[in-house]
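K.L.:
Fold the stuff below for me.
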Amino acid sequence: MNNISIIEGDLTKANVDAIVNAANPKMLGGGGVDGAIHQAAGPGLRKECFKVEPVNGIRCPVGEARITSAGHLPSKYVIHTVGPVYKQVANPRKLLESAYLNSLRLAIENHCQTVAFPAISCGVYGYPHQEAAEVALGVCSRDEFKELQIYFYLIGNQMVEIWSGAKNNMNADRNLG
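P.N.:
So this is what the prediction gives:
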């Protein structure tokens, strides 16, 4: 897990190949991380999102990912993914895993070497932070992603402590096994 870093900071300032947007299914901006990314990227990001063809008004179903250019952000791409609303789905863990998995695979397909994530679904979508950290780090630590440098940009000391603790626990478990 040496390729995974946890940072307290502003995702929109991450100097990486791709930042991941915790988007809503319409991909046209919203609150939280999504709103901050759209605001920092400028109107070009919204124009890029409009190029993604909607199906019944949905540009990105829950658990899937889409990629666009990044507007005025320092990254080359924005990978939009939709995490689950924790209490509204039968298997939120599977959908959250899918959101991370599809985002990382899209990064690799587009020749990214560095990618920065927020804590997907941990805001208004209500995902328990400890479980979300375990899911995210579990996916990101898979062998297929070991060549990527992965950064988690988190807001607040408490989130950093939760994610750092989950990473340390996973490292300890691996060292025992």
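K.L.:
hey, let's count contacts and neighbours off CA atoms from now on
P.N.:
Will do.
K.L.:
Might one say that Asn21 is in contact with Ile67?
P.N.:
No - counting by C-alpha atoms under 8 Å, Asn21 does not reach Ile67; the two are 9.7 Å apart.
K.L.:
Next, show the common contact partners of the two.
P.N.:
Val78, Ile79, His80 (C-alpha atoms under 8 Å, 6 or more residues apart in numbering).
K.L.:
Could you list the buried residues of the longest helix belonging to the chain?
P.N.:
Counting by DSSP state H, the longest helix found in the chain is helix 157-176. Using 16 or more other C-alpha atoms under 10 Å as the test for burial, helix 157-176 gives Met159, Val160, Ile162, Trp163, Ser164, Ala166, Lys167, Met170.
K.L.:
Likewise for stretch 100-112?
P.N.:
The neighbour-count check on stretch 100-112 (16+ other C-alpha under 10 Å) flags Tyr100, Leu101, Asn102, Ser103, Leu104, Leu106, Ala107, Ile108, Cys112 as buried.
K.L.:
Could you also give me the structure for this next sequence, so I can compare it with the first?
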Amino acid sequence: MVAHKFTVDLNKPLVFQVGHLGESYQEWVHQPIVSKEGPRFFDSDFWEFLTRTAWWAIPTIWLPVVCWCISMSVRMGHTLPQTALMVAFGIFLWTFVEYVLHRFLFHIETKSYWGNTIHYLLHGCHHKHPMDGLRLVFPPAAAAILCIPVCYFTSILVHILHDDAS
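P.N.:
Here you go, the predicted structure:
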């Protein structure tokens, strides 16, 4: 009996297909399809919309957040040098976190259905469709969802550090 090798139908939404590639996923995802228009990820227009982000949305959304955080820091009584140091540390920390994510999570080798599916959503689509201009940056809706546990963890850490300092 000969096993049938799964092939991805590029005319159908891709996300729930790529998991079926199994061990073939790594080879498939690293053979780029160079076209200006990216593939459809989901059947649902709602979920599809959430995966597409124009580059200019990132500064439009995040610069006001950064400015608000800086203004809150000043209102809390931090001096300009302290605030500048916190901003510089934040830039360093974000750069480091993004490097670690890219190096160790985004390039992990997967073989399972859900591993392949999640990898494709997080970073594999960037390798498969490098010219897709609407999937070059992480979608703000997903970032907002991820901010909840990060903010929670940060508030706990600040609380612990504040109690230790008292």
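K.L.:
Just the TM-score for the two chains, thanks.
P.N.:
Once superposed, the chains reach a TM-score of 0.26 (TM-score structural alignment, normalised by the length of the second structure), with 75 aligned residues with a C-alpha RMSD of 4.9 Å.
K.L.:
okay, the buried residues of stretch 100-112 of the first structure in a markdown table with distance to Gly35 of the first structure next?
P.N.:
Shown next, in a markdown table, are those (distance: C-alpha to C-alpha, whole Å):
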| residue | distance to Gly35 of the first structure |
| --- | --- |
| Tyr100 | 20 |
| Leu101 | 23 |
| Asn102 | 21 |
| Ser103 | 19 |
| Leu104 | 22 |
| Leu106 | 22 |
| Ala107 | 22 |
| Ile108 | 25 |
| Cys112 | 24 |
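K.L.:
what's the closest of those to Gln149 of the first structure?
P.N.:
Cys112 (9.2 Å; C-alpha to C-alpha).
K.L.:
hang on, the earlier thing: for Ile4 of the first structure, state which of the buried residues of stretch 100-112 of the first structure is nearest.
P.N.:
Set against Ile4 of the first structure, the nearest of these by C-alpha to C-alpha is Leu104 (12.7 Å).
K.L.:
what helix or strand does that closest one sit in?
P.N.:
helix 92-109 (DSSP states H and E).
K.L.:
just checking, next helix/strand downstream of that helix?
P.N.:
The helix or strand immediately downstream of helix 92-109 of the first structure is strand 114-117, counting by DSSP H and E.
K.L.:
Mind giving me the packing neighbours of that following strand?
P.N.:
Packed against strand 114-117 of the first structure by the contact rule (3 or more C-alpha pairs under 8 Å, 6 or more residues apart in numbering; DSSP states H and E) you find strand 18-22, strand 149-154.
K.L.:
Highest mean neighbour count out of these?
P.N.:
strand 18-22 (a mean of 30; mean count of other C-alpha atoms under 10 Å).
K.L.:
Report the angle between it and strand 149-154.
P.N.:
Put simply, strand 18-22 of the first structure runs at 40 degrees to strand 149-154, going by axes from the mean of the first three to the mean of the last three C-alpha atoms, to 10 degrees.
K.L.:
Starting from strand 18-22 of the first structure, tell me the next helix or strand along the chain.
P.N.:
Downstream of strand 18-22 of the first structure, the next assigned helix or strand under DSSP H and E is helix 32-41.
K.L.:
Would you mark the buried spots in that next one?
P.N.:
For helix 32-41 of the first structure, the neighbour count (16+ other C-alpha under 10 Å) marks Val33, Asp34, Gly35, Ala36, Ile37, His38, Gln39, Ala40, Ala41 as buried.
K.L.:
Tyr151 of the first structure against Ile4, yeah?
P.N.:
Yes - here Tyr151 of the first structure reaches Ile4: they are 5.8 Å apart, a contact under C-alpha under 8 Å.
K.L.:
residue boundaries of the helices in the second structure?
P.N.:
Going by DSSP H, the second structure shows helices at 15-18, 25-29, 45-50, 57-75, 80-100, 113-119, 125-128, 140-165.
K.L.:
Now render those as TSV, adding mean neighbour count.
P.N.:
Shown next, in TSV, are the helices of the second structure (neighbours: other C-alpha atoms under 10 Å):
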stretch	mean neighbour count
helix 15-18	21
helix 25-29	17
helix 45-50	12
helix 57-75	13
helix 80-100	13
helix 113-119	20
helix 125-128	19
helix 140-165	11
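K.L.:
Alright, calling it a day.
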